[in-house]
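> let's see this in three dimensions:
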Amino acid sequence: MTRRNLRYIILAILIIIVIIGVEIFSSTKITTTSTIGKTIPNNLYNQLIELSNQGYNITALPTYYFKVSPLNFSSNGKPAVIFVGAEWCPYCAAERWALIIALLRFGNFSGLEYMLSSSTDVYPNTPTFTFVNATYSSPYITFYGIEYQDRDYQPLEKVPNQVYYVWSNYANLSIPFIVIGYYYKVGTSIDPGLLSNHNWTYVIEQLHNPNSQIYKEIYAEANLITEMICKVDGGKPYSVCSHFIQNDYIPNIYIGEELRIEK
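Purely as a prediction, here's the structure:
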């Protein structure tokens, strides 16, 4: 084999490596917005369920991230979990991953749709989901996902008066805003920059990798939400709450006056 032929072979190999690398890189990046607003397929939903069954190895964030609300939110005799966010918001986008993982430990969703945060805001095109047309069922809790603005910053869903009272007076209308029974939390501990301009497949792959920063941050937040739900629902189901409730720990359950929450 001549040196010239060897150089051609090496050059061809390098070109193939570059092409493969570009394809792999591109496969993790946002390439289209055509999926926005479309219902996620069953295979993706099943992957989310699978993700909800793992991640308990990550220590939950401290419960002091949640503060005591002046109102106790419940519905149909069950503690209410309430999310107030906006489709354009990258911080909400990141938080939804953790919230959905946590909620799937207690019940089931239908109608989740693809969403990207705004392309013109910080951390553009953060892959996420929207709760606009989603429904949730659980024997332990109720869930209300409120998207008060769409991806174009236009009004979308009304925030119920009771929720707006706590949100405005105790959270300064900041988002994401989460209420769990009579606890509330503002903001997220997840860095949206880890997800920005990637696609849903990339995030799910990272959530299967315990060494990934995405895995660590999303599951730390998901486990905090899970622990707080266990505090207000009496530690049920045991298969979930046993990861957080010690033998000497008495769940802090209290169902007060029933509050009507209508979207």
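
> contacts, neighbours, all on C-alpha from now
Noted.

> and the closest residue to Tyr182 other than its chain neighbours, how many neighbours does it have?
In this structure, Tyr182 finds its nearest non-sequential neighbour in Asn72, 4.2 Å apart by CA to CA, 6 or more residues apart in numbering. By other CA atoms under 10 Å, 20 other residues sit near Asn72.

> do the same with the one 5 residues further on
Around Gly77 sit 14 other residues, with neighbours defined as other CA under 10 Å.

> equivalent analysis for Ile146, please.
22.

> check which helix or strand covers it.
Under the criterion of DSSP states H and E, Ile146 resides in strand 142-149.

> what packs against that strand?
strand 78-86, strand 135-137 (3 or more CA pairs under 8 Å, 6 or more residues apart in numbering; DSSP states H and E).

> same thing but at 7 Å, please
strand 78-86 (3 or more CA pairs under 7 Å, 6 or more residues apart in numbering; DSSP states H and E).

> next, the structure of the following sequence, for comparison with the previous one:
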Amino acid sequence: MSSFVPRRVLGKFMHVTDQPLKRDGGKSLVYFMGAGFCPFCAAERWAIVKALERFGKWEGLVEDKSAGHDEKYLNVPTFSLARAKYSSSHVEFAGKETADRNFEPLQELGDSDFEILDMYNPDQMIPFLLVDGQYMQVGAGFSPEMIQNMSHEQVRAELDKPDSAIGKAMRAEIDNITALVCKSIGGKGQACGSESIKTLVEKL
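The predicted structure is shown next:
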């Protein structure tokens, strides 16, 4: 019987198991489930996209916004991952967007989704992010309130400002995801060489 005890690690991430989840030739799997209307999903996608850019390449990313009504935070700029493709030597990305920003159904969950959700997120809460089957987070690593009603250009500008509170919050979540991926791939990526990421990995 395993003596593993789940614990909170970086940000809101929990270390939930010591059993890696590998697919596609042994690559580390990053799995995301969200919905277009969801403001917390909208915020977290920025961190997912920017972190995984450090390990590979996105194609087909579409700029989008969260719902304009009936949510706590409105019109949060984001990306739709519904038709996005991701390629990397070390990381596989799999994601599902269950609805669009207008609350209309978008992508159906399949057997491979339920295999993950039944084990890690049976209530299907969103946003849900799982790194390598070991580290999971339900919710966003920073508040969507910080970027609601902003344009994508404004968000990018904040990300580039060293002293921006918005930028700092977003970069912290990007770095958390980066560190979790680095841990899961044995530090192989170039992004894993920075001292700030190494410091985070040491906490895992």
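
> let me see the TM-score of these two.
Once superposed, chain against chain, the TM-score is 0.83 (TM-score structural alignment, normalised by the length of the second structure); 188 aligned residues with a CA RMSD of 2.2 Å.

> my guess is the residue nearest to Tyr182 of the first structure contacts Ile180, does it?
No. Using CA atoms under 7 Å, Asn72 of the first structure is not in contact with Ile180, being 8.6 Å away.

> rewinding a little: tilt between the next helix or strand after the strand holding Ile146 of the first structure and strand 78-86?
Next helix or strand after strand 142-149 of the first structure toward the C-terminus (DSSP H and E): helix 161-170. For helix 161-170 of the first structure against strand 78-86, the angle by axes from the mean of the first three to the mean of the last three CA atoms, to 10 degrees is 60 degrees.

> quick one: the helix or strand following helix 161-170 of the first structure to the second structure mean distance?
Where DSSP H and E defines the elements, the next helix or strand beyond helix 161-170 of the first structure is strand 177-180. Superposing on the second structure places strand 177-180 of the first structure at an average distance of 0.9 Å from its equivalents, by mean CA distance after the TM-score superposition for the first structure.

> any residues touching strand 177-180 of the first structure, and which ones?
For strand 177-180 of the first structure, the external contacting residues (CA atoms under 7 Å, 6 or more residues apart in numbering) are 80-85, 184-187, 229.

> now the residues you listed as JSON lines including neighbour count and distance to Tyr123 of the first structure?
Formatted as JSON lines, the contacts of strand 177-180 of the first structure follow (neighbours: other CA atoms under 10 Å; distance: CA to CA, whole Å):
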{"residue": "Ala80", "neighbour count": "26", "distance to Tyr123 of the first structure": "30"}
{"residue": "Val81", "neighbour count": "24", "distance to Tyr123 of the first structure": "27"}
{"residue": "Ile82", "neighbour count": "21", "distance to Tyr123 of the first structure": "24"}
{"residue": "Phe83", "neighbour count": "26", "distance to Tyr123 of the first structure": "21"}
{"residue": "Val84", "neighbour count": "26", "distance to Tyr123 of the first structure": "19"}
{"residue": "Gly85", "neighbour count": "30", "distance to Tyr123 of the first structure": "16"}
{"residue": "Tyr184", "neighbour count": "24", "distance to Tyr123 of the first structure": "25"}
{"residue": "Lys185", "neighbour count": "23", "distance to Tyr123 of the first structure": "22"}
{"residue": "Val186", "neighbour count": "20", "distance to Tyr123 of the first structure": "19"}
{"residue": "Gly187", "neighbour count": "16", "distance to Tyr123 of the first structure": "15"}
{"residue": "Ile229", "neighbour count": "29", "distance to Tyr123 of the first structure": "29"}
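
> how many residues are close by the counterpart of Ala86 of the first structure in the second structure?
Per TM-score structural alignment, the equivalent position to Ala86 of the first structure in the second structure is Ala35. The burial count assigned to Ala35 of the second structure is 28, neighbours taken as other CA under 10 Å.

> pull the contacting residues for Ala35 of the second structure.
Going by CA under 7 Å, 6+ apart, Ala35 of the second structure touches 41, 97-100.

> top of the residues you listed by number of neighbours, please.
That'd be Cys41 among the contacts of Ala35 of the second structure, by other CA under 10 Å, with 28 neighbours.

> thought that one was touching Gly34?
Yes. Taking CA under 7 Å as the definition, Cys41 of the second structure is a contact partner of Gly34 at 5.6 Å.

> and Pro155 of the first structure, what does it touch?
Here Pro155 of the first structure is in contact with 148-149 (criterion: CA under 7 Å, 6+ apart).

> against Tyr249 of the first structure, how distant is it?
Distance of Pro155 of the first structure to Tyr249 of the first structure, given as CA to CA, to the nearest Å: 43 Å.

> Ser212 of the first structure -> the second structure?
Per TM-score structural alignment, Ser212 of the first structure is aligned with Ser164.
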